[in-house]
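Peer 1: Could you work out the structure for the sequence below:
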Amino acid sequence: MLRRRPKRFLFGLHLSGSIESALSIFSVYTGICEFSHRRWLVLGCLILGVTWASWPTMAEPSIPSDRHAVQLSYAPVVGKVAPAVVNIYTRRRVSTSSRSLFSDPFFERFFEGMPFGVPRERIESSLGSGVVIGSEGLIITNQHVIAGSDEIIVVLSDRREFEAKIVGSDDKIDLAVLLIDPDGEPLPFLEFGDSDGLEVGDIVLAIGNPFGVGQTVTSGIVSALGRSAVGLSDWRSFIQTDAAINPGNSGGALVNLSSELIGVNTAIFSRSGGSIGIGFAIPANLVRVIVDSLVAGGKAVRPWSGILGQSVDYEIGRALGLPTPRGMIIKAMHALSPAWEAGLKIGDVILSIDGHDIDNPQGLRYRMVTSALGVNIPIIFFREGKIFETTMQVVMPPEDPPRDVMVLEGSNPLSGATVGNLSPGFAQELGLEWTRIGVVVLRVESGYAARLGLRVGDIVLELAGEKITSTKQLLKILNQEPVEWEIKIDRGGKLMSVVVRL
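Peer 2: From the prediction side, this is the model:
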């Protein structure tokens, strides 16, 4: 006859399989066919106690001690690098004039230049982040964080504040080096990592001061490497990451799990101003080179190749006989360039430089600027169906001809302009391609040049029917004082022509 189990036994149902199996064995062994309710309960509690005692105890929380353990928590990495990431606050004074009746466009026609508005001064503030890279107080940040500032305040992680001075800056790379005086106390700083050793998928942490809320850490992976076609600079080859980077993060640290600085957070792609998982950082290898040159001389050093090229697409690769479309084909080359000395020719396809693949002109520039001056770097290139190897010396672009800067005066259409001779070195300094030749306008003050509408960066190609190649030739023609002047100018790649009669 079946009997109902007592309700007081229901607490052990989750172990019923184990208990019933044990009881079955126990019954067979002892020959006992039935127990009272009390004996069932006692025996169940004994088995439950043995089972509970066999379960492992909860481990005490501990700090991860190796790479595998640290992947479970980023706290050890953050604890090591966070003290070296600082907040940067800048202030600048801006003078404005209050509007008056005479600010109306109608009255401006008659009273142009008259100081009717009352001048007012206001303070503009901005914020960003920075990274301590030297125990003596050397700090790096983005140049756009401190651009135009009258005062720079650095706030350390321990809330101490210091006024910083600018050691040097490079607006084309968007980097600035600052220095603070920590009163002789060594500061925690970050070591540079090898950004060339990064791989897509590596875990990275971004640390900064987004929106001024305070030091914030976000995590992500390396989404892509060698991002150059992002409209920011021809000299940089960005690390792309999906770690959240927001306004205020500029100049902050991008670190790896070895607590090394592998990038400086610089920009984001966003339509709203907030992070959508597409952020860009300047690679540490480029940062190191720029910092060394700024600290040494206050000016960035950029070697050149003297090459103009373009990426090899499918059609070009098939026409050249490349097995797969890769590399950069040479379209033009300067006669004084190190590439010319290395034996390269127009039509050659550069495949790699110093062991790094080259796929576009920006990648070539990046590899040149991150190479040490004076060394010979190996180049692998493709020519007429075969692969060759050569070496090219890393040098600075020459200033040939000399810049010969002069101010033009007298009764001529260029009076009031400051001009100079273009050369590969001078063109690079001005942000122009080395292919630009002639006489460039450096400054325009009062005079006929200002009335003519001449602008900084204009290149004088022809004057009075003669092709201009130097400032001395330009001055000689201006001294002839012809009745009519025909001037041809290159403005940003567009040709302009004007006839002037004085």
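Peer 1: use CA for all of it now, contacts and neighbours both
Peer 2: OK.
Peer 1: where does residue 419 land in three-state SS?
Peer 2: The three-state label for residue 419, taken from DSSP: H, G, I helix; E, B strand; the rest coil, comes out as strand.
Peer 1: Contacts for stretch 111-126, please.
Peer 2: Residues lying outside stretch 111-126 but in contact with it, judged by C-alpha atoms under 8 Å, 6 or more residues apart in numbering, are 89-100, 102-103, 145.
Peer 1: And stretch 312-331, how far out from the chain middle?
Peer 2: Put simply, stretch 312-331 sits 29 Å off its chain's centre (C-alpha atoms, centre = their mean, to the nearest Å).
Peer 1: Under a three-state scheme, what state does residue 77 occupy?
Peer 2: For residue 77, the secondary structure call by three-state DSSP comes out as helix.
Peer 1: Could you report the neighbour count for it?
Peer 2: For residue 77, the count of nearby residues is 18 (other C-alpha atoms under 10 Å).
Peer 1: I'd guessed it sits against residue 259; true?
Peer 2: Yes - with contacts counted by C-alpha atoms under 8 Å, residue 77 reaches residue 259, the gap being 5.6 Å.
Peer 1: Which of the contacts of stretch 111-126 sits closest to residue 394?
Peer 2: Nearest to residue 394 among those, counting by C-alpha to C-alpha, is residue 145 at 31.5 Å.
Peer 1: Next, the second sequence, to be compared with the first:
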Amino acid sequence: MKQAIRQAAFVLLTAAFVAATSATALAGIPFFSKDELPSLAPMLEGTTPAIVSIAVKGTQPTRQQVPEMFRYFFGAPNNQAQERPFRGLGSGVIIDASKGYIVTNNHVVDNADEILVKLTDGRELVATKLGADEQSDIALLQIDAERLNELKVADSNNLRVGDFVVAIGNPFGLSQTVTSGIVSALGRSGLNIGGYEDFIQTDAAINRGNSGGALVNLRGELVGINTAIFGPNGGNVGIGFAIPSNMMQSLVDQIIEFGEVRRGLLGIVGRDVDAGLAEAFNSQVNIGAFVNEVAPGTAAEKAGLQAGDIISEINGNSLSGFNELRAKIASLGAGAEVELTVIRAGKTQKVDVVLDAAAAALAEAKEVHPALEGATLSNGKDSDGKDAVIIDEVAESSPAAGIGLREDDIIVGVNRNRVDNISELTERIADKKDVIALNVKRGNSNLYIVIR
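Peer 2: Next up, the predicted model:
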């Protein structure tokens, strides 16, 4: 009986798969082999040559903790900086064969002194890094070679939960590994994986080494860049994440044009919409981004956004929450024109916004002090309306997290001296040769975080 049930289930699943992958429906790509069994092989034969293996080597800084009692003998500070060599493996996707452009994750090539790309035909080529963005975990490489294959980039806004997808990469150094699954969720954020999160979640198996590889639809088009897994000990448990192709393409276009990512800035403070907020503000939409505050002189104020607005869509695509809006705005870039769907007093309206440049206001905290690495700072206001430095993000297991900094902390001083912006914070810290005490506001509390 159990065997019969299993066989019936297999027949139903196969029928559903065949219906979803009709031999004539997907741009003429046949999904049947000679014996008429459904197969992804024809699609993969044209797709996998665009997926490359990436090997890197380089050095990265570490800090050796020297116990107090031995410092006299070693003549070293408590956290002496050292360089440690490393090697790593990852994956990449060729998106432009004529120019040799390869997209991968920033964490695959970060701090690399040498990047070696291996193609499916056995060729090995040294790649040049054209640019990268740590907060969104995207990097653009270039190789000089002929006879390359590229993937067509699809519109990731057309993805739906339940769509079939295939992950291609080099997990554990096993080149050209293919796994399949479905889109499990869209617009995932709040995972503390990166600074700007708007992930595609999939149950296609993603493991170490898949980073930077391709997530493709059944047409063989690129819909995402595999970037992370969620599971114990780094093993696959059916929860993987990919950066949407639209987000990737916007960032890559900025790197190609400017050599860097120039983030867009809307100029609002907000939170996720819930049922209580929706009812209080007479909204029929229970998800989206709620506007708590509109900063003066920003793109949001110029466009007419108001505190109490609920932003339900961006460029006609629905929003799951504030973090998704924040990630999309940042990746679209300065000067981008954006159409927001806004619910105000129960009525829906369209608001056109031209985004400001956020690059001048944002800084990596490691540029201020090594102990702050892993945090992202911006100029802002404290609860009293005074200028201060805001902690926008704190990466998990980073030095900044280790000293006790948290997201939304507000730095208002260094060693009891007031600081109003990142520039002043940098100057104050540079003046201190020994102990540095950051005066931090956290909610309604004031505290000191000590850096030695």
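Peer 1: Give me the TM-score for these two chains.
Peer 2: Scored by TM-score structural alignment, normalised by the length of the second structure, the superposition of the two chains gives a TM-score of 0.73; 384 aligned residues with a C-alpha RMSD of 4.2 Å.
Peer 1: just to revisit the earlier point, for the contacts of stretch 111-126 of the first structure, which one is nearest residue 203 of the first structure?
Peer 2: Set against residue 203 of the first structure, the nearest of the contacts of stretch 111-126 of the first structure by C-alpha to C-alpha is residue 145 (26.5 Å).
Peer 1: Map the closest one onto the second structure.
Peer 2: Matched by TM-score structural alignment, residue 145 of the first structure corresponds to residue 108 in the second structure.
Peer 1: for the residue nearest to that match when sequence neighbours are not counted, what are its contacts?
Peer 2: The shortest distance from residue 108 of the second structure to any residue other than its chain neighbours is 5.9 Å, reached at residue 90 (C-alpha to C-alpha, 6 or more residues apart in numbering). By C-alpha under 8 Å, 6+ apart, residue 90 of the second structure lies in contact with 53-55, 108, 169-171, 173, 208-213.
Peer 1: By neighbours, which of these wins?
Peer 2: Within the contacts of residue 90 of the second structure, residue 212 tops the neighbour count with 35 neighbours, counted by other C-alpha under 10 Å.
Peer 1: Give me the neighbour count for the nearest residue in space to that residue that is not next to it in sequence.
Peer 2: If you skip the residues right next to it in sequence, residue 212 of the second structure has residue 104 as its closest partner in space, 4.0 Å away by C-alpha to C-alpha, 6+ apart. Look at residue 104 of the second structure: counted by other C-alpha under 10 Å, it has 28 neighbours.
Peer 1: where's residue 104 of the second structure relative to residue 325 of the second structure, distance?
Peer 2: When distances are taken as C-alpha to C-alpha, to the nearest Å, residue 104 of the second structure and residue 325 of the second structure turn out to be 23 Å apart.
Peer 1: same thing with residue 150 of the second structure?
Peer 2: Plainly put, residue 150 of the second structure is 30 Å away from residue 325 of the second structure if you go by C-alpha to C-alpha.
Peer 1: which ones are touching the residue positioned nearest the centre of the second structure?
Peer 2: By C-alpha atoms, centre = their mean, the mean C-alpha position of the second structure lies nearest to residue 136, the distance being 3.3 Å. Residues near residue 136 of the second structure by C-alpha under 8 Å, 6+ apart: 194, 195, 196, 197.
Peer 1: Alignment lookup: the first one to the first structure.
Peer 2: Same thing as residue 194 of the second structure. Residue 194 of the second structure maps onto residue 233 of the first structure when the alignment is built from TM-score structural alignment.
Peer 1: In contact with its match: list those residues for me.
Peer 2: Residues in contact with residue 233 of the first structure, defined by C-alpha under 8 Å, 6+ apart, are 172, 173.
Peer 1: next one: residue 205 of the second structure
Peer 2: For residue 205 of the second structure, the residues meeting the contact criterion (C-alpha under 8 Å, 6+ apart) are 167, 179, 180, 181, 236, 237, 238, 239, 240.
Peer 1: and if you look at residue 226 of the second structure?
Peer 2: 167, 206, 210, 211, 212, 213, 214, 215, 240, 241, 242, 243.
Peer 1: Take those and keep only those in strands.
Peer 2: Secondary structure of the contacts of residue 226 of the second structure is defined by DSSP state E; positions in strands are 167, 214, 215, 240, 241, 242, 243.
Peer 1: Aligned to the third one, what sits in the first structure?
Peer 2: Looking back up the chat, that one is residue 215 of the second structure. Aligned by TM-score structural alignment, residue 215 of the second structure pairs with residue 254 of the first structure.
Peer 1: same question, the first one
Peer 2: Residue-level alignment of residue 167 of the second structure against the first structure, with TM-score structural alignment as criterion, gives residue 206.
Peer 1: Ok, the fourth one next?
Peer 2: Structural correspondence for residue 240 of the second structure with respect to the first structure (TM-score structural alignment): residue 279.
Peer 1: from memory that match sits against residue 241, does it?
Peer 2: Yes - under the criterion of C-alpha under 8 Å, residue 279 of the first structure makes contact with residue 241 at 5.3 Å.
Peer 1: Show me which helix runs longest in the first structure.
Peer 2: helix 37-54 (DSSP state H).
Peer 1: in the stretch 1-150 of the first structure, which spans are helices?
Peer 2: Along the stretch 1-150 of the first structure, counting by DSSP state H, counting those that start in this stretch, helices occupy 16-30, 37-54, 67-70, 75-81, 105-108, 143-146.
Peer 1: For residue 369 of the first structure, which of those helices is the nearest?
Peer 2: Checking those against residue 369 of the first structure by C-alpha to C-alpha gives helix 143-146 as the closest, at 18.2 Å.
Peer 1: Have a look at how far, on average, that closest one is from the second structure.
Peer 2: Comparison of helix 143-146 of the first structure with the second structure after fitting gives an average deviation of 1.0 Å (mean C-alpha distance after the TM-score superposition for the first structure).
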